[in-house]
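Trainee: Here you go, sequence then predicted model.
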Amino acid sequence: MSKFTKKKSGELPPVNTASLPDIVFMLLFFFMVVTVLRNNNLLVKNELPKADQVEKLKKDRSVYIFAGKPSARYADKYGKEGKIQIGDKYTDVSNVKFALTEARQKLLPELQDKVMVALKVDKETNTGLVTDIKQELRDLNMLKLIYIAAPGTEIGK
């Protein structure tokens, strides 16, 4: 005759954690791929003027110049006059040539001669500052210039 035994206890079996490292690495890779890193920390106020004909710009051969008054958190330190920002630093009009030459060197060698300068100018910036920037660009023979604007039309002015 056979002997029947009862279960020892009603406990649940332990959770299988063998696939846990795979799930963690899959999430890690997902967030690494999806995350966008900021290139520039914007130091100037940058409310762009509106334009009705806007095109997308390829970022691989462009250098961005931001111009405008310092943003609210930097106004106490740098004043309220219009400033020029290239990369993450303020620069003076006299140093624009050096900063643009440095930014041009960071591009791929085959694109350095075809560089396009993109001006992101606040709509309340003085025209004299923009004219000074354009004069420095002429001296560097960087004649391909793009003005960045927000899509839409200006209403009520």
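Mentor: Done, it's in.

Trainee: Only C-alpha atoms from now on, for both contacts and neighbour counts.
Mentor: Noted.

Trainee: who are the neighbours in contact with the nearest residue to Asn41 once chain neighbours are set aside?
Mentor: Nearest residue to Asn41 in three dimensions, chain neighbours excluded: Asp88, at 5.6 Å (Cα to Cα, 6 or more residues apart in numbering). The contact partners of Asp88, taken as Cα atoms under 8 Å, 6 or more residues apart in numbering, are 40-43.

Trainee: Please compare the first structure with the one that follows:
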Amino acid sequence: MSTHFKKKSKTSQEIPTASMPDIIFMLLIFFMVSTVLRETTVQVRTRLPQAEAITKIEQKRLISYIWIGPRKLANNRLGETAVQIDDALIEDISTIRTIMWRKLNEQPKLIVSLRVDETSEMGTVLDVQQELREAGTLRINYSTKRLLAS
């Protein structure tokens, strides 16, 4: 038999993977930098009021949220009006001043976004506003929903 018809191939059919760790590392860094994780479990109900003219804040990292509304209880019941910052319910309104002063020192361009339930007591909202004023956090935003066209 002749060796003339035997095919000897020295080419490899493998995919080059030398740069794969670099690509994976770049993708990992990209997603770590661009992803914002939700850290807060809201313990108060907030049905936001509607408004006609609203402006969206682009820089979400500069915002600190304060929720004001009836406290969520077991069996879908609601309690008294409560204030929540991050994951903690605030028992004493005067502690808001200290908490927000510390946050303002960490982030000088801090915007405080009040998410107030439409059935909340206005006295509580005024107390929170006064504590924010005392803390020097004067950039305040009131969160609303866009008014639906009828």
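Mentor: In hand now; what should we look at? Treat the numbers as computed from the prediction; the structure is a model and nothing was measured.

Trainee: Could you tell me the TM-score of the two chains?
Mentor: Superposed pair, TM-score by TM-score structural alignment, normalised by the length of structure 2: 0.70. Supporting alignment: 142 aligned residues with a Cα RMSD of 3.3 Å.

Trainee: how close does the residue nearest to Asn41 of structure 1 sit to Ile133 of structure 1?
Mentor: 17 Å (Cα to Cα, to the nearest Å).

Trainee: and what of Asn39 of structure 1?
Mentor: Distance from Asn39 of structure 1 to Ile133 of structure 1, by Cα to Cα: 22 Å.

Trainee: Neighbour count for these two, which is higher?
Mentor: Between Asn39 of structure 1 and Ile133, Ile133 has the larger neighbour count (other Cα atoms under 10 Å), namely 20 against 8.

Trainee: Give the buried residues for stretch 99-106 of structure 1.
Mentor: Going by neighbour count (16 or more other Cα atoms under 10 Å), the buried part of stretch 99-106 of structure 1 is 99-100, 103-104.

Trainee: In structure 2, what range does that stretch match?
Mentor: Under TM-score structural alignment, the alignment places stretch 99-106 of structure 1 onto residues 99-106 of structure 2.

Trainee: Quick one: residues in contact with that stretch.
Mentor: Contacts of stretch 99-106 of structure 2 (Cα under 8 Å, 6+ apart): 110, 132, 135-137.

Trainee: Separate out the buried members of those.
Mentor: Among the contacts of stretch 99-106 of structure 2, the ones that count as buried by 16+ other Cα under 10 Å are 110, 132, 135, 137.

Trainee: Give me the residues contacting stretch 34-43 of structure 2.
Mentor: With Cα under 8 Å, 6+ apart, stretch 34-43 of structure 2 has contacts from 67, 71-72, 84, 86-87, 89.
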